[in-house]
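# Provided below for reference: sequence and predicted model.
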Amino acid sequence: MAMTKPSSLSAAFLLLLLLLLVMMMIATAFASTTTPACNPTQLTPCAGPVLFGGPVSPACCVALDAQRACLCGYARSPNYGSYVRSPNAARLFAVCRIPLPRCR
C-alpha cells in the first residue's frame, strides 16, 4: 500500500476546501438575487401617491416592481394592509402597469 506524501495530501485538502468555499459563495449570490428582501421602507417613493393621490414617479414604479413578491405579505399586515388595498394604491398599480396582487 503506497502512502501519499503529507504535502500532497494537505494540498488536496486545501483545494477541496477552496472548491467548497467557492461553491458556497456562488450559492449565496444566487439565492440573494432570486429572493427579494421584503422591506416596506423601500416603498417610500410611493407614499405620497398612496396617501394623497399625487403624481406617481418612476422611482415609485421601480420600487413597487422590486417589492412585488412582498405585496401580499404587506396586504395581510395590520400596519400596511389598508394602504395596499386603498383606491390610491389601485391607481398606482395601474399607472405603473403592475397587476394588482391577488392574495389568498
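Perfect, thanks for sending it.
# Please count neighbours and contacts with C-alpha atoms only from this point.
Noted.
# Determine which residue lies closest to the centroid of this protein.
Taking Cα atoms, centre = their mean, the centroid of the chain lies closest to residue 36, which sits 1.1 Å from it.
# What is the neighbour count of residue 41?
By the criterion of other Cα atoms under 10 Å, residue 41 has 10 neighbours.
# Next: residue 58.
Neighbour count of residue 58, defined by other Cα under 10 Å: 13.
# in the chain, which spans are helices?
Taking DSSP state H to define them, one finds helices in the chain at 6-34, 47-52, 58-66, 71-76, 81-84, 87-96.
# would you turn the ones you listed into a markdown table with distance to residue 41?
Below are those laid out as a markdown table (distance: least, Cα to Cα, whole Å):
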| stretch | distance to residue 41 |
| --- | --- |
| helix 6-34 | 19 |
| helix 47-52 | 10 |
| helix 58-66 | 10 |
| helix 71-76 | 11 |
| helix 81-84 | 13 |
| helix 87-96 | 16 |
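# A further structure is provided below for comparison with the first:
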Amino acid sequence: MKASWVAILTIIAVILMSESNEMAMVEAVTCNPMQMSPCISAIISSTPPSKLCCAKIKEQKPCLCDYLKNPSLRNFVDSPNARKVANDCGTPFPTC
C-alpha cells in the first residue's frame, strides 16, 4: 500500500516539475508542490504534522488555490486529511 502511494507521488512530482516553473513566474511565492513533501506522511497516515510540515504549509498557502486547480494535485491537496493537517498547523485553506 505504501509503495503505491510512493509511486503515485513520484508520478505527480514528475508531472509537476514542468508546471512548477510556470507557477513560480506568476506567484510572488515560489510555488512548488514538492515543497509540501514533509507533509506526505501526515496526510496519508493521519499522523500529527511535523514543525517542518506546518512551516511548508504556511509558506505555500498562497499557492494552494493553484494546486487545487491542477487535476494531478487536487485529490491529494483537497483530501480531508490534507485539510486536517492544515488546520492542525493553524493554516486553514483559503477560499478559492
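Arrived safely, thanks for sending. Not measured: the values here are computed from a predicted model.
# related to what we said a few turns ago, any idea which of the helices of the first structure gets closest to residue 103 of the first structure?
Smallest distance to residue 103 of the first structure across the helices of the first structure (Cα to Cα): 5.3 Å, for helix 71-76.
# With the second structure overlaid, report how far the closest one is off on average.
Here helix 71-76 of the first structure, set against the second structure after superposition, deviates by a mean of 0.5 Å using mean Cα distance after the TM-score superposition for the first structure.
# buried set for stretch 36-54 of the second structure?
Within stretch 36-54 of the second structure, the residues that qualify as buried are 36, 38, 39, 40, 42, 43, 49, 53, 54, counting by 16 or more other Cα atoms under 10 Å.
# which position in the first structure aligns with the fifth one?
Residue mapping for residue 42 of the second structure onto the first structure gives residue 49, with TM-score structural alignment as the criterion.
# Trace residue 9 of the first structure over to the second structure, please.
By TM-score structural alignment, residue 9 of the first structure lines up with nothing in the second structure.
# Counting neighbours, what do you get for residue 9 of the first structure?
Close neighbours of residue 9 of the first structure, defined as other Cα under 10 Å, add up to 12.
# what do you get for residue 66 of the first structure?
For residue 66 of the first structure, using other Cα under 10 Å, the count is 15.
# One more: residue 71 of the second structure?
9.
# Return the distance of the aligned residue in the first structure for it relative to residue 19 of the first structure.
Alignment note (TM-score structural alignment): residue 71 of the second structure maps to residue 78 of the first structure. Residue 78 of the first structure sits 46 Å away from residue 19 of the first structure when distances are taken as Cα to Cα, to the nearest Å.
# And residue 93 of the first structure, by the same measure?
The value you get for residue 93 of the first structure to residue 19 of the first structure, if Cα to Cα is used, is 45 Å.
# Looking at these two, which is more packed in?
Legend: neighbour count by other Cα under 10 Å for residue 93 of the first structure and residue 19, higher for residue 93 (19 against 12).
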